[in-house]
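> Here's my sequence, what's the structure:
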Amino acid sequence: MSSKGSVVLAYSGGLDTSCILVWLKEQGYDVIAYLANIGQKEDFEEARKKALKLGAKKVFIEDVSKEFVEEFIWPAIQSSALYEDRYLLGTSLARPCIARKQVEIAQREGAKYVSHGATGKGNDQVRFELTCYSLAPQIKVIAPWRMPEFYNRFQGRNDLMEYAKQHGIPIPVTPKNPWSMDENLMHIRPAGGEDALVVLVKVGELELYRGSWDGSQRGPGLPVSVGEKLSDSWSPLFPRPPASGASSGLGAGRPMGLCQSAAGAATPWFWGRGTNLCRRWGARCAGTGGAWLGSGHPILQPLSVFCQNQAPPGLYTKTQDPAKAPNSPDILEIEFKKGVPVKVTNVKDGTTHRTSLELFMYLNEVAGKHGVGRIDIVENRFIGMKSRGIYETPAGTILYHAHLDIEAFTMDREVRKIKQGLGLKFAELVYTGFWHSPECEFVRHCIAKSQERVEGKVQVSVFKGQVYILSRESPLSLYNEELVSMNVQGDYEPIDATGFININSLRLKEYHRLQSKVTAK
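Now for the predicted structure:
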C-alpha cells in the first residue's frame, strides 16, 4: 500500500493514542508521534521507545513546560479565570499549548495531517482543532473518534484493550483501574473514568473489584475479563445451585441483589453475560445475602456491591487527603509584579524560588502535601452535555486566592469591575478552545493592561485542604488606613455622605412612586 502521507499524532503513550498510532498505520499513513512534556510524570524515553516499536516513523518529545507556565498559566492567573465559578482550566489551557507545537512540527516535517485521540463527545477535539486551523488553515485533521470506521469498531475501552492485546500494545490501564490520567503542571484529572460509576464489589471484608463502569461496556456490565476473574474468586465462597434451579439468560448461578436508588425504587442486579448493573448514580446495591437467582440455595457470605459516584481515594494522585495532611500549616509569602508571581518564600524554612517553572512546581509540592486544590464538579461542556470533572489543581488554587487578594488591594474599584467581566469572558473563550481567536487576544491584552499596578506580597497559610490569606503589602496600594479609620477624620467629611445618599436614593424614590400608581389601579 502506498503511503497516504505523513500525520503528526498528538501522542500520550496511553491506551487510546497507542491504538490510534497502530490504526493510522493500518490506514496507510506514516505516523510522526509527538509527545509534549507539559509537566506530567512520564518516562519520556520509554514513551519514545514504545512509539517507535508500534511503528512511528519519527518521535518528537518537546519540552513546553516553561512556555506553558509563562504564556498560558500566567495570563489565567492574571485574569482570575474560573469556568462556571469553579474550574481553573487546567486541561483547557494545556491544549492550545500542545497543539501549537504540533502544528510547528507538522510544518517543519512537511506533514499535511495532524491527529489526536480526543473523543467525539468532549471539549478537547474542539480545542485541538481550533488551534490547528487558526495557526495553519490548510492543515487537515484526522479525528478517529469521529470516523465511523473507527468508532463502530471500537465502542469502548474494552474494544481498545482487546485491539491492544492483538497488536502487542502494552496496556497502561486495566479493567480494575480503568482511568488514564490527563496530567500537566496546572492540574491532573482522570480521563476515561471521570464520568463513570465507581463500583466496589466485596464479599465480607474481601474486596473483589474496585473500578469504574460508564455504561458503555458490553457483556456483564463490567469488563468481561473482570467478570471472569470475579467468578473465579467467588467459586470457593458460593455453592453452585443445581442446574434445574438456575434461571437461564439472567446470569445463572450468580448472586443477585437489589439496588436501592435515592428515590427508593429497587432495581434488580444480576451478574452474568448480557445482564446489567445498577446505573443509578449514588445508588447503593447490596446482595440479598440468602438466595441464588432462581433457587433457594443459600450463599455462604453476603455479596455487597456499592455503586457510588464518590471518587475512590486512589483516584487522587497530586494531592494528599486533607484529613491526613500535616497538622501544622506552611506559611508562604508570594510576591507579584504586574499580576504575575515572581517569587515564593516559605516563611518557616526560608526556601525561595524565583524562576517561573521552579516557583510553580514548588507551590504544587506544598499545596499537594496539604491537600489543596481538589474539586469534584459537574460542568457544561461546549458541545452541550453535562460532564463530571474531578480535578486536582494545587499550585493554581494557591495563586488564584493570593492574586485575588493583592489585586483587590491595588486595583481601582471600577477597573476591577470591568476586569471581572473580562475574566469571565476569558475563561469561557479558553474553555471552548478559542485561545488563538482575535477576541481572546483582545481580552488578554486588556487584562494585562489592568495588571500593571498589581504588585506586592501576600502571605498565605496552607493547611488541610485550605488556603488562608494572612496579610498583604504593596508599594502601590490604594488602601488608605487613615481614610477608613473611625479614629481619624482625615480629608473625609461625614456630612458629605448625606448628599451622596440623597442622590443615590432619587431613582429608588421614583421607582416607588411608579409602583404606587400601578398598585392603586
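
> CA only for contacts and neighbour counts going forward, please
Fine.

> if I've got this straight, residue 93 is in a helix?
Yes: Residue 93: assigned to a helix according to DSSP: H, G, I helix; E, B strand; the rest coil.

> mind checking how far it is from residue 382?
Applying CA to CA, to the nearest Å, the value for residue 93 to residue 382 is 15 Å.

> which one of the two has more residues nearby?
The neighbour count for residue 93 versus residue 382, taken as other CA atoms under 10 Å, is higher for residue 93 (25 against 16).

> So the more buried one is in contact with residue 74, correct?
No: with contact defined as CA atoms under 8 Å, residue 93 does not reach residue 74; the gap is 10.4 Å.

> Buried residues of the longest helix seen in the chain, list them for me.
In the chain, assigned by DSSP state H, the helix with the most residues is helix 496-520. Residues of helix 496-520 include none that count as buried (16 or more other CA atoms under 10 Å).

> Return the distance of that helix from the chain's centre.
Chain-centre distance of helix 496-520: 48 Å, with CA atoms, centre = their mean, to the nearest Å.

> With stretch 22-30 instead?
That offset, for stretch 22-30, works out to 30 Å (CA atoms, centre = their mean).

> Tell me which helix or strand the nearest residue to residue 83 once chain neighbours are set aside sits in.
For residue 83, ignoring the flanking residues on the chain, the nearest one in space by CA to CA, 6 or more residues apart in numbering is residue 427 at 5.4 Å. Residue 427 belongs to helix 413-431 when assigned by DSSP states H and E.

> now for whatever helix or strand comes next after that helix, which elements pack on it?
Downstream of helix 413-431, the next assigned helix or strand under DSSP H and E is helix 438-450. Using 3 or more CA pairs under 8 Å, 6 or more residues apart in numbering; DSSP states H and E as the contact test, the elements touching helix 438-450 are helix 74-79, helix 413-431.

> one more to line up against the first:
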Amino acid sequence: MAKEKIVLAYSGGLDTSVILKWLKETYDAEIIAFTADIGQKDELDGLEEKALATGASKVYIDDLRAEFAKDFIYPMFQAGTLYEGQYLLGTSIARPLIAKRMVDIARAEGATAIAHGATGKGNDQVRFELTAAALAPEIGVIAPWRLEAFREQFPGRAEMIAYAEKHGIPVTASAAKPYSTDRNLLHISFESGMLEDPWFDPSAEENEDMYVLSVSPERAPDQAEYVELTFEQGDCVALNGEALSPLEVMEKLNELGGKHGIGRVDMVENRFVGMKSRGVYETPGGTILFTAHRKMESLTMDREVMHLRDSLIAKYSQLVYNGFWFAPERLALQALVAESQKNVSGVVRLKLYKGNVIGAGVKSPVSLYNPDIATMEADPSQAYDQGDATGFIRLNALRLKVSSGVEQSKGE
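All right, here's what the predicted structure looks like:
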C-alpha cells in the first residue's frame, strides 16, 4: 500500500528541519515540503536540496509574492488596518496565503494532512489551522509542538541540535543572534531571546546589526527625499509617475523606506492565545504606503463613510491578527471596505526624512475639498451661510441643556 502523504510548511530552519525528519519516522509517511516565496530573499537559497537531503520526497518552492501583494497586502491596507495602534500585521497577513497554498498542494498530491512548526504558545498555529478549517475541513492538521511525544523528545533547542547532528541535518543555530526572525515582502519581525526583556533597547547603537531592512534614523541621509504615490480606487498603482504592479510598489517602497530609516516598531502586543509578547518590526514600505493611503482618503472620502470604516479598523485588525482572513465576517467587512474606496484616487506627495514620513501635498480629480467653501475669506460660491450654524448649534445643544437641567434639579 502507498504511504500516506503529509504536506509540511518548511522554512529550512532548525525546527522545521527536525520536524520533517521526525514526521517521516513517527508517521512512516511521505513528507512533501512546501516553502512559500513571499519575499524572504536569500533565505530560500539551497532549501530544495536541504529538504530532499533531510528526507522529503518532494519539494514545492512557489513564488507567491505577486499574489501576496495584490490579494492580501493591498486589500488589508485599504481597510486602514493597524493592530493595537502600531503593528501593520506583516506576519499575520502572510499566514493565510501560506496555508491556502498548502491546502491546494495537499489536495493535488492526495495528502491526508498538513503540518506546521508553529509552537503551542504562538499565534501562527491558530492562523494556519483556521485557514485550513475554512478552506479544507476534510484535511487533517499535525502540530508537533502540541504533541506530548514530541515535547518529551525535544524539551529544548539543545536536544533538537543534537538530533539534527545525529541525522546529518545541516542547521544554523548560533548564540550570536539569540532571537527569531520572520521575513516577507511586507516586513521582518524579531522576537524571543534577549527581546523577551521589555527593558532591552534594540534601538541602541550596539544592537544596530540586528536590523535587516532599514538603517537607523541616525544613520539615514541628511537630505530629505520626495516620493509621489498615485492611487486608483484605494490601490497604489504608480510611484513618481511610473506605473507599477503591487509587488513592484512594495519592493521599491521597501528600498526607499529602509534607506531613510522608516518603519521600525517596538511593541508589547496581546497574542490571541492570551499572553503578551514583545516584538520588534521593520515595515519600511508598508509604513509609507499606509501613510499615503490615509492622506489620499482624507481628500476623497466622505466623512461618514470614513468614520464608519474607521470604527471597524480594530475589528478588522483583530480578524487578521487572529487568523480569520477567510472567515465570512472578514469577507463581509472587505465588501464594505471596497465600496468605501471607489473614489480614493489621486496623487500623494510625501517627504521621507530620518525615520519620518511627512505629508507634502495631495491632489485628486475627485477631491471633496472645496477651497471656496473652506476659505476664511468671503465665500464666492455662497454655498455656506455662517448664520446657519446658529440653528445647527442650538439643535445639537438641546439634549445637553435638558440633561443639565435634570442634574441641577437632582441637586436641589
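
> hang on, the earlier thing: mean neighbour count added to the helices and strands packed on helix 438-450 of the first structure, as a markdown table?
Shown next, in a markdown table, are those (neighbours: other CA atoms under 10 Å):
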| stretch | mean neighbour count |
| --- | --- |
| helix 74-79 | 24 |
| helix 413-431 | 18 |
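
> Out of those helices, which gets nearest to residue 160 of the first structure?
helix 413-431 (28.1 Å; CA to CA).

> what's the closest one in contact with?
Helix 413-431 of the first structure is contacted from outside by 76, 79-83, 89, 92-93, 123, 127, 382, 408, 435, 440, 443-444, 446-447, 450, using CA atoms under 8 Å, 6 or more residues apart in numbering.

> Can you state the residues of the second structure onto which that helix aligns?
Under TM-score structural alignment, the counterpart of helix 413-431 of the first structure in the second structure spans residues 303-321.

> With stretch 13-24 of the first structure instead?
Going by TM-score structural alignment: stretch 13-24 of the first structure matches residues 12-23.

> Buried residues of that stretch, list them for me.
Quick answer for stretch 12-23 of the second structure (16+ other CA under 10 Å): 12, 13, 14, 15, 16, 17, 18, 19, 20, 21, 22, 23.

> Work out the gap between it and the centre of the chain.
That offset, for stretch 12-23 of the second structure, works out to 25 Å (CA atoms, centre = their mean).

> The buried residues of stretch 12-23 of the second structure into a markdown table, with extra columns for distance to residue 379 of the second structure and secondary structure?
Converted to a markdown table, the buried residues of stretch 12-23 of the second structure look like this (distance: CA to CA, whole Å; DSSP: H, G, I helix; E, B strand; the rest coil):
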| residue | distance to residue 379 of the second structure | secondary structure |
| --- | --- | --- |
| 12 | 66 | coil |
| 13 | 66 | coil |
| 14 | 69 | helix |
| 15 | 68 | helix |
| 16 | 67 | helix |
| 17 | 70 | helix |
| 18 | 72 | helix |
| 19 | 71 | helix |
| 20 | 72 | helix |
| 21 | 75 | helix |
| 22 | 76 | helix |
| 23 | 74 | helix |
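
> ranges for the helices of the stretch 1-150 of the second structure?
Counting by DSSP state H, counting those that start in this stretch, one finds helices in the stretch 1-150 of the second structure at the ranges 14-27, 47-54, 65-68, 74-78, 90-109, 124-135, 148-153.

> got TSV for those helices, with distance to residue 262 of the second structure too?
TSV is the format used below for these (distance: least, CA to CA, whole Å):
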stretch	distance to residue 262 of the second structure
helix 14-27	31
helix 47-54	31
helix 65-68	22
helix 74-78	17
helix 90-109	15
helix 124-135	26
helix 148-153	40
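
> Select, out of those, the one closest to residue 186 of the second structure.
Among those, helix 90-109 sits nearest to residue 186 of the second structure (CA to CA), with 5.4 Å.

> Over in the first structure, find the residue span that closest one aligns onto.
Taking TM-score structural alignment, helix 90-109 of the second structure hits residues 90-109 over in the first structure.

> superposed on the second structure, where does that stretch end up, distance-wise?
With mean CA distance after the TM-score superposition for the first structure, stretch 90-109 of the first structure departs from the second structure by a mean of 0.4 Å once superposed.

> So residue 426 of the first structure versus residue 393 of the first structure, what's the distance?
19 Å.

> list the contacts for residue 82 of the first structure?
So, once contact is read as CA under 8 Å, 6+ apart, residue 82 of the first structure ends up touching 88, 89, 423, 424, 427.

> and of those, the nearest to residue 372 of the first structure?
residue 88 (13.1 Å).

> Could you verify my assumption that the closest one touches residue 396?
Yes: contact status for residue 88 of the first structure versus residue 396: in contact at 7.2 Å, counting by CA under 8 Å.

> Where do the strands of the stretch 151-300 of the first structure begin and end?
180-183, 188-191, 197-203, 206-213, 255-260, 266-270, 284-292 (DSSP state E, counting those that start in this stretch).

> and of the ones you listed, who's closest to residue 169 of the first structure?
Of the strands of the stretch 151-300 of the first structure, nearest to residue 169 of the first structure by CA to CA is strand 180-183, at 15.4 Å.

> one step back: mind putting the strands of the stretch 151-300 of the first structure into JSON lines with distance to residue 473 of the first structure and mean neighbour count?
Formatted as JSON lines, the strands of the stretch 151-300 of the first structure follow (distance: least, CA to CA, whole Å; neighbours: other CA atoms under 10 Å):
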{"stretch": "strand 180-183", "distance to residue 473 of the first structure": "34", "mean neighbour count": "19"}
{"stretch": "strand 188-191", "distance to residue 473 of the first structure": "32", "mean neighbour count": "20"}
{"stretch": "strand 197-203", "distance to residue 473 of the first structure": "46", "mean neighbour count": "20"}
{"stretch": "strand 206-213", "distance to residue 473 of the first structure": "48", "mean neighbour count": "18"}
{"stretch": "strand 255-260", "distance to residue 473 of the first structure": "55", "mean neighbour count": "22"}
{"stretch": "strand 266-270", "distance to residue 473 of the first structure": "59", "mean neighbour count": "18"}
{"stretch": "strand 284-292", "distance to residue 473 of the first structure": "51", "mean neighbour count": "20"}
